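**Student:** With the sequence up front, the predicted model follows.
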Amino acid sequence: MTLPEFFGCTFIAFGTPFAMFIFTIANDSIRIIILIAAAFFWLLSLLISSLLWFAVVPLREYLWFGVTFSVLFQEGFRYIVYRILRYTEHGLQLVTDNPRIIENKHILAYVSGLGFGVMSGMFALVNLLADIAGPATMGLTGGSEVFMLISSAQALAMILLHTFWSVIFFNAFDTKNYFHIVYVVCTHLFVSLITLLYVQEQYTAILLPTYILTLVTAAMAFKAAGGSKTSLTHFIKCQ
């Protein structure tokens, strides 16, 4: 059962992001480069937050401290990615054969957000996936047998949220919508902090608000990207 569980949890967490990559990014080299660069910046945010956690010895035992500053550094590097992409737009226009990537600025936000999300999901899940590959696990360290399914679903939500957050975040700075900037930071902080409830195995208290926020954030990102009821209805009819 360990191998089917490994592949099942992997596809739950990364199946949708992989499909998004194949259908929207893989055919454009510039998008691939942006995605990899965004993933690298997420790694830098993790490195800096880890250095801070290591340096502040008295607060090492408090997980909320590490989580809070990790979120703040991630959002700081999201802003750095935003500034870099806006600064290099002219150069990207010269090297790309696809003008839509410049004309539609939301594409840059979407791609960089997916890069953030995939790297975040990999770090959250890769060690757990390695553990369930064998020889046998029914809940890690004596925990609930649904722990891996919950973790995979949570990783998927975080990947999607990072994608939506970047679309909202980039557009918020373009339009000076400070409410949306605060929304992104606060919801990111909230979703990250409630994962501390894993210790009490409060899985409903983690997944339910996370997926409600995912749906709300998806709707906000859709609207920020210029979507409307008319465009959504037209898209559904075309399908």
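**Tutor:** Sure, I can see it.

**Student:** contacts, neighbours, all on C-alpha from now
**Tutor:** Fine.

**Student:** what about the helices in the protein?
**Tutor:** In the chain, the helices defined using DSSP state H lie at 2-24, 29-55, 63-87, 89-95, 100-103, 105-132, 147-175, 178-193, 203-224, 229-238.

**Student:** Reformat those as TSV; add mean neighbour count.
**Tutor:** Shown next, in TSV, are these (neighbours: other CA atoms under 10 Å):
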stretch	mean neighbour count
helix 2-24	16
helix 29-55	18
helix 63-87	18
helix 89-95	13
helix 100-103	14
helix 105-132	21
helix 147-175	23
helix 178-193	17
helix 203-224	17
helix 229-238	10
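
**Student:** With distance to Leu140 added, can I get those helices in a markdown table?
**Tutor:** Output for the helices of the chain, formatted as a markdown table (distance: least, CA to CA, whole Å):
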| stretch | distance to Leu140 |
| --- | --- |
| helix 2-24 | 12 |
| helix 29-55 | 25 |
| helix 63-87 | 20 |
| helix 89-95 | 46 |
| helix 100-103 | 44 |
| helix 105-132 | 8 |
| helix 147-175 | 8 |
| helix 178-193 | 21 |
| helix 203-224 | 15 |
| helix 229-238 | 42 |
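
**Student:** second one coming, line it up with the first:
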Amino acid sequence: MGTLLTISCYIFTFSPSFCIFCRFIAHDPVRIILFFLGSFFWLVSILFSSLIWLLLSQILPKPQSFFLAISTSILIQESSRIAYFLLLKAAQSGLNKITKQGQISVAPGVSDLQNSRHMLGLVCGLGMGVISALFLTMNAFAAFSGPGTIGMPEALLKSTVDVNRAGKYLPAFYSASALLLSCFHVCWTIMIWDSCHRFGRMPTAYLPGFAALITHFAVAYLDS
């Protein structure tokens, strides 16, 4: 029963991401690379966030260090999106230099960044969203499958979170949270990249990026 529950949770969580991947990414090798590169950028941002949290936990009391670490992690994640955009923009410039006029680019998905930045934002944001959803759920889903799971939070092991908050619907809540998180990362990446592309050209270019940052903070603190 636990195994069936775990499989069901994974299917519920990652079905939308799988459909998007099959529809927009799987047919293009360049997009597949960009998808996994997005996951790599998110992992690097979480690595730096973890180091900062470890440092803050040694200096500040736990509540203050926790919320400060969350804020720092959000800023680092959004900075990684900007860094990813700048990397693709630099790759676009290099590919345009080696591609002759009228010739098909060796990597059309990258060299056409100006015209397909929203699609590339979807591809790269989905990579970030899938890996973040996996990090959010894998320990909890492992606990649902049976006892003896290493790395579970103490509250879950003692069923305190289950009893006081979600009850029998805890697996569904975890799955829904991870599903929404993957979708949020797609939206945040598209919004940040749109602001980066239009920065300096339009007076309102910062609005999508600012909205992405505010909603990221809101989601993080509501979930905490």
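**Tutor:** Sure thing, it's come through. Keep in mind it's a predicted model, so treat the numbers as computed, not measured.

**Student:** returning to that earlier point: which one of the helices of the first structure lies nearest to Gly139 of the first structure?
**Tutor:** Nearest to Gly139 of the first structure, of all the helices of the first structure, is helix 147-175, at 5.9 Å by CA to CA.

**Student:** Packing partners of the closest one?
**Tutor:** Contacts defined by 3 or more CA pairs under 8 Å, 6 or more residues apart in numbering; DSSP states H and E place helix 147-175 of the first structure against helix 2-24, helix 63-87, helix 105-132, helix 178-193, helix 203-224.

**Student:** so the shortest one corresponds to what in the second structure?
**Tutor:** Looking back up the chat, that one is helix 178-193 of the first structure. Aligned by TM-score structural alignment, helix 178-193 of the first structure falls on residues 206-221 of the second structure.

**Student:** Quick one: residues in contact with the matching stretch.
**Tutor:** Stretch 206-221 of the second structure is contacted by residues 70-71, 74, 78, 187-188, 191-196, 199 when judged by CA atoms under 8 Å, 6 or more residues apart in numbering.

**Student:** again, only this time at 7 Å
**Tutor:** Trp188, Met191, Ile192, Ser195, Phe199 (CA atoms under 7 Å, 6 or more residues apart in numbering).

**Student:** Aligned against the first structure, show me the partner of the second one.
**Tutor:** Translated: Met191 of the second structure. Using TM-score structural alignment, the partner of Met191 of the second structure in the first structure is Ile168.

**Student:** now do Thr72 of the second structure
**Tutor:** By TM-score structural alignment, Thr72 of the second structure lines up with Phe69 in the first structure.

**Student:** hmm, who's touching stretch 144-158 of the first structure?
**Tutor:** The contact list for stretch 144-158 of the first structure (CA under 7 Å, 6+ apart) reads 9, 12-14, 117, 121, 124, 138-139, 203, 207, 211, 214.

**Student:** between those residues, which is closest to Phe222 of the first structure?
**Tutor:** Closest approach between these and Phe222 of the first structure, by CA to CA: Thr214, at 12.0 Å.

**Student:** ok so, going back, which one, of the helices and strands packed on helix 147-175 of the first structure, ends up nearest to Ile30 of the first structure?
**Tutor:** helix 105-132 (9.8 Å).
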